[in-house]
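In: This is the structure alone, sequence omitted:
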C-alpha cells in the first residue's frame, strides 16, 4: 500500500511538472531571453529546443522532462531551467519540489527596524505586555509593560540572553527551570532555518561561556518549535500574573516575530495589570 501511494505521488508530481513547465515556457518570448523570433510560431512562448539550448541540456532530455518521464534531475539542471524560464523564487522552489528535491534555503534577510505601525500596535496592546524579536531573538521593540512585568532593562537586547542571564527575570519567572530546556531547544530549532548564518553560533557560544545552565542544555541538541506558551511571573507589586503568550510571524520581515501576552482566562491577571498600569501612570505624572 505504501509503495502504491509513493508511486501515485510520483505520478502526480510528473503530471504537475508537465503542465507547469509548459505554462512557464508559453509565457516567455524569445525576445525576453535575447533570442531571435525564428519565423512564424504556432504557439506562444519558447520552443522546447530553445529552452534546452538556454539550459545547456539535450533537446530529447528536456522533452522527456516536460513529458513527465521518470528521469534523474540534478539541482544544477533545475537551476538552469529556472533561469531559462525566468522563474521567480516561489516558482523555482515549486520546480524543485516537483522534481522531488528540497529547494535550497534562501539567504538570511537582513535585520530591519520595527515599523511605526508595529510600534503603535505594541503601544495599543497596553496594559498587556508585548514585544518584537528578530530571527536571532534580538529585541527590536518592547512595550513598557513587557519591561515592567518581565524585568527587562535597558541592557536587555536579546530574549535568549536575558532569559539565562537577567537575574530579575529569573526571579520573577515562576517556572524558570521547567521552561529553560524549551527555550534553548526553541533557539536551536530557529537556528536550523538559517544554517549559513554564523550569528546563531556566536550568540550560543558567548552565552554558553557565561551561563552553565545554557551550556548544559545546548549540549543536548534538543529542538522544539512552538507558537504559544503559558508564562507565570511573581511581580513584586502586582502579585502573580499568568499569560498566554502567542508568537506571530511577520511575513514582511522573515524570521521576525511579534510576541503578545494575554491575561490567562480564569485568573485576575487583567485586573492586576490595569492596577499596575494605573500606579505607573501616577508615578510618571507625579515623580518623587
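Out: Cool, got the structure. Just so it is clear, the structure is predicted and the values come from calculations on it, not from any experiment.
In: can we go C-alpha only for contacts and neighbour counts from here?
Out: Noted.
In: ranges for the helices of the stretch 151-288 of the chain?
Out: Using DSSP state H, counting those that start in this stretch, the helices of the stretch 151-288 of the chain run over residues 159-165, 167-172, 176-192, 199-210, 212-218, 269-285.
In: Just list what the third one packs against, helices and strands only.
Out: Under the contact criterion of 3 or more CA pairs under 8 Å, 6 or more residues apart in numbering; DSSP states H and E, helix 176-192 touches helix 159-165, helix 212-218.
In: for comparison:
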C-alpha cells in the first residue's frame, strides 16, 4: 500500500457524496466533486484542521472513536468501515496468517461433489486454486483461466462473457481493494494490482475510485458461446482452516432455462474431455 492509503481512502469517499446525500445545504460554486473537508469535519464532530491532517497523511493515529465518526459521516457500509479501521491500523489484525495457496483434499472432494453447480476456490488475489468440472466448462471460453482478475480485464473474451462487463470489472476491483485491508502484506495480491494498473487503463481508473466490498451473494448474467445466456446466482464462503481461501458456487434456478443450459454445458464439456482422452 502507499504511504497515505488512509488519506486517499477518505478523500475518495468524500468525493462520492453530495451535500444532499448527508442532509446539508449546498452554497456557492464547488471547485471539486463531493463534500468539502470542512463539511466532513462538521458531520463527524471534529476539528476541521485535524480532519485535513488525516487526509494529508500528517495524522496517522486516529482513535477508534474518530474512525467510527468518520465512517458514519461518510456513509460507509460495514465492509468499507472495516477497511477504514484496517488502513488506520486500529482493527485488530491478530497476527493474521498469510493466505494458503494449496487446496486440501477434503475441499477438492467437496468441489467435485457439486455436480449441478460450478464451484471453485479463489485466493485473495482472485487466483484460481481449484475448480470442479462444471466450473471448467463455464469458464472454457478463456484461454488460461488462472486468474479471475487478469482474465476479467485482459482477456478479450471477457467483454462478451460478462454481461454487463462493467459490473463484473467493478466487482473484481472492489474485492481486491477489500483484500488489501485484510492481507496488507500479501505479496501476490499487490503484484496483481500493480501489473493490472500498468496493463489496463480501466483497472487503474476503477482502482482509484477506492470502492471496497468482498464477495458475498449476488446474481451474474453471462453469455457462453456454447449454450447462450446464463443467469446464475453465486454465494461465497470463507474456508475455515485455510486463511484467505474462498469457496465460490455458481448455480441456476432449478428447472429454469439457465438450469437446462448449465446442464447441457456440463454434458458438452464431458463429451469433449472423453474425446480428448481417446485421441491421445
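Out: Received the coordinates, thanks. Since we're looking at a predicted model, the values are computed, not measured.
In: for structure 1, which helix is longest?
Out: Longest helix in structure 1, counting residues (DSSP state H): helix 2-26.
In: tell me, which strand in structure 2 spans the most residues?
Out: Assignment by DSSP state E gives strand 228-238 as the longest strand of structure 2.
In: What is that strand packed up against?
Out: Judged by 3+ CA pairs under 8 Å, 6+ apart, the packing partners of strand 228-238 of structure 2 are strand 217-224, strand 246-251, helix 257-278.
In: Closest to the centroid, which residue in structure 1?
Out: Closest to where the C-alpha atoms of structure 1 average out (CA atoms, centre = their mean) is residue 255, at 3.8 Å.
In: quick one: it and residue 186 of structure 1, what's the gap?
Out: 13 Å (CA to CA, to the nearest Å).
In: which ones are touching residue 221 of structure 2?
Out: Applying CA atoms under 8 Å, 6 or more residues apart in numbering to residue 221 of structure 2 gives the contacts 162-164, 229-232.
In: isn't residue 6 of structure 2 right up against residue 84?
Out: Yes - look at residue 6 of structure 2 against residue 84 with CA atoms under 8 Å: they come within range, at 7.0 Å.
In: what residues are up against the aligned residue in structure 1 for residue 214 of structure 2?
Out: Under the alignment (TM-score structural alignment), residue 214 of structure 2 pairs with residue 225 of structure 1. Neighbouring residues of residue 225 of structure 1 by CA under 8 Å, 6+ apart: 185-186, 189-190.
In: same deal with residue 108 of structure 1?
Out: 194, 197.
In: What of the one 3 residues further on?
Out: Residue 111 of structure 1 makes contacts with residue 134, as judged by CA under 8 Å, 6+ apart.
In: my guess is it is in a helix, correct?
Out: No - in this structure, residue 111 of structure 1 is coil, not part of a helix, as judged by DSSP: H, G, I helix; E, B strand; the rest coil.
In: Can you find the partner of residue 257 of structure 1 in structure 2?
Out: Counting by TM-score structural alignment, residue 257 of structure 1 corresponds to residue 246 in structure 2.
In: need the contact list for the nearest residue in space to its match that is not next to it in sequence.
Out: Leaving aside its sequence neighbours, residue 246 of structure 2 sits nearest to residue 238 (CA to CA, 6 or more residues apart in numbering; 4.7 Å). By CA under 8 Å, 6+ apart, the contact set of residue 238 of structure 2 is 244-247.
In: among those residues, who's most crowded?
Out: residue 245 (25 neighbours; other CA atoms under 10 Å).
In: roughly how far apart are it and residue 173 of structure 2?
Out: On the measure of CA to CA, residue 245 of structure 2 and residue 173 of structure 2 end up 17 Å apart.
In: show me what contacts the spatially closest residue to residue 151 of structure 1 that is not a sequence neighbour?
Out: Distance criterion CA to CA, 6+ apart; nearest residue to residue 151 of structure 1, sequence neighbours excluded, is residue 169 at 5.2 Å. By CA under 8 Å, 6+ apart, residue 169 of structure 1 lies in contact with 150-152, 162-163.
In: make it 10 Å
Out: Counting by CA atoms under 10 Å, 6 or more residues apart in numbering, residue 169 of structure 1 touches 147, 149-153, 162-163, 176, 233-234.
In: residue in structure 2 matching it?
Out: Under the alignment (TM-score structural alignment), residue 169 of structure 1 pairs with residue 158 of structure 2.
In: Kindly write the PyMOL command that selects the buried subset of the contacts of residue 221 of structure 2.
Out: The PyMOL command for the buried members of these (criterion: 16 or more other CA atoms under 10 Å) is given here:
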select buried, resi 162+163+229+230+231+232
